[in-house]
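J.: requesting a structural model of the entry that follows:
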Amino acid sequence: MSKDPHAKRFEIQRLIERSLDLARRALREQGSFLPGFIAVESTGKYNVGVAAQGGTDGSNLVITALRQKAAARQIRAAAVYRDVRVRPRGALEDVDAIQVVAELASGESLNLFQVYRMEGAEPVFYDGPETEQVPSVIFGEAHRSAAGAKRWWNFWK
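T.: Reported below is the predicted structural model:
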């Protein structure tokens, strides 16, 4: 991967967009979806997969597999997407959302939430997704776990 910040931004944005597209398509076709991932090999080839089960267990299996590939330097970037419930600021109830976490081997990591609601069998997506920078969980060093630090995967339902 290039050290050019524009190339990095393009790579992470492309991962987010493709992950969001996969999740949206699954919602339209099936009404729900299992956690999935996109891994980018050092050659630029994309590998796409879906967990064999849902919920936290499925998400943890995907993250563990990606961590192993990252530690072996088999991938240069990765994204994980899943179906979650979140509580928007000021809201009284949880709502459905697609969560995407995209990371580069260089440490950049973004977390995105796309809120939606189902109208019958069709998902309706709210305005735009919210994105924030988060600590790396796939490419982060194993020894970098500060005591009491909360990371996004601890909150997955």
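J.: switch to C-alpha atoms for all contacts and neighbour counts from now on
T.: OK.
J.: how many neighbours does residue 13 have?
T.: 15 (other Cα atoms under 10 Å).
J.: please report how far it lies from residue 77.
T.: Residue 13 is 11 Å from residue 77, where distance means Cα to Cα, to the nearest Å.
J.: next: residue 47.
T.: To residue 77, residue 47 is 11 Å away according to Cα to Cα.
J.: of the two, give the one with the bigger neighbour count.
T.: For residue 47 versus residue 77, neighbours defined as other Cα under 10 Å are more numerous around residue 77 (29 against 12).
J.: just the element for the more buried one, please.
T.: Assigned by DSSP states H and E, residue 77 belongs to strand 75-86.
J.: also residue 97?
T.: strand 95-104.
J.: tell me the helix or strand right after that strand.
T.: Downstream of strand 95-104, the first helix or strand assigned by DSSP H and E is strand 109-119.
J.: picking that back up, what touches both of residue 47 and residue 77?
T.: Shared contacts of residue 47 and residue 77, defined by Cα atoms under 8 Å, 6 or more residues apart in numbering, comprise 39, 40, 41.
J.: also this sequence, please, to line up against the first:
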Amino acid sequence: MPRPSTDLGAYIADVGEAVRKRREALGLDRAQFARMQPSISYRLLQAMELGERTRYSDFALAKLERKLGWESGSFRRMAGGGEPKAVEDRLIAAEYDRGSRVETRHYRRQGVNLVQRIYDDVSADLTADDDLTLAEREALLEKALEVARSQALMIIHTERRHRRRLRGND
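T.: Next up is the predicted model:
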């Protein structure tokens, strides 16, 4: 069974140019951009930028949209002659430091770093408890952050199962 794909057809040169410009605006060469998470093949990126082929899997295009900071469906719009649409409020923003080759992820919503917010709230609450040593506070803080991560993943998986069940009942 073939994978769902999108044919960029007559607009492949414009699409490739838009991808190249956005990648360069991020300050990355092809190899750096391809390695950045979610990773894609260098060859796929090169083929798109140079217009060497027109059909790409929807999965690969979705990864590219995320990496480029474009909304889902941007490539489909571009396949019809439209423009990509930038994500206004990215929940996960990645910054790549070319010198150290380190990618840092920031979890933001409406300009607020969510992990920092959780850290600050828990730290403030722990600081109010004079009975704990610094090592105990740090251990509790680390545990609280891990529980928050686990709960977030559980919510996502539960919602996915629920949606799958609903689709199965249609």
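J.: please state their TM-score.
T.: Superposed pair, TM-score by TM-score structural alignment, normalised by the length of the first structure: 0.22. Supporting alignment: 54 aligned residues with a Cα RMSD of 4.7 Å.
J.: quick one: list the elements packing against the longest strand seen in the second structure.
T.: Secondary structure of the second structure read by DSSP state E shows that its longest strand is strand 102-109. If you count contacts as 3 or more Cα pairs under 8 Å, 6 or more residues apart in numbering; DSSP states H and E, strand 102-109 of the second structure packs onto strand 92-97, helix 114-127.
J.: buried residues, stretch 10-25 of the first structure. List them.
T.: Neighbour counts over stretch 10-25 of the first structure (16 or more other Cα atoms under 10 Å) mark 11, 12, 15, 16, 19, 20, 22, 23, 24 as buried.
J.: now the two most distant members of the residues you listed.
T.: Greatest spatial distance among those (Cα to Cα): 11 and 24, at 20.0 Å.
J.: would you list the helices and strands packed on strand 102-109 of the second structure in TSV and tack on distance to residue 56 of the second structure and mean neighbour count?
T.: Formatted as TSV, these follow (distance: least, Cα to Cα, whole Å; neighbours: other Cα atoms under 10 Å):
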stretch	distance to residue 56 of the second structure	mean neighbour count
strand 92-97	24	15
helix 114-127	34	14
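J.: among those, which is nearest residue 24 of the second structure?
T.: In terms of Cα to Cα, the element of these nearest to residue 24 of the second structure is strand 92-97, at 12.5 Å.
J.: what's the angle between the closest one and helix 114-127?
T.: Put simply, strand 92-97 of the second structure runs at 100 degrees to helix 114-127, going by axes from the mean of the first three to the mean of the last three Cα atoms, to 10 degrees.
J.: about what we covered before: looking at the helices and strands packed on strand 102-109 of the second structure, which is nearest to residue 104 of the second structure?
T.: Judged by Cα to Cα, the one of these that comes nearest to residue 104 of the second structure is strand 92-97, at 5.3 Å.
J.: what's the closest one packed up against?
T.: strand 102-109.
J.: for my notes, confirm residue 132 of the first structure occurs in a strand.
T.: Yes. Applying DSSP: H, G, I helix; E, B strand; the rest coil, one finds residue 132 of the first structure inside a strand.
J.: distance of it relative to residue 102 of the first structure?
T.: 11 Å.
J.: which one of the two has more residues nearby?
T.: residue 102 (31 against 10).
J.: which residues does that one contact?
T.: For residue 102 of the first structure, the contact set (Cα under 8 Å, 6+ apart) comprises 12, 15, 16, 77, 78, 79, 80, 109, 110, 111.
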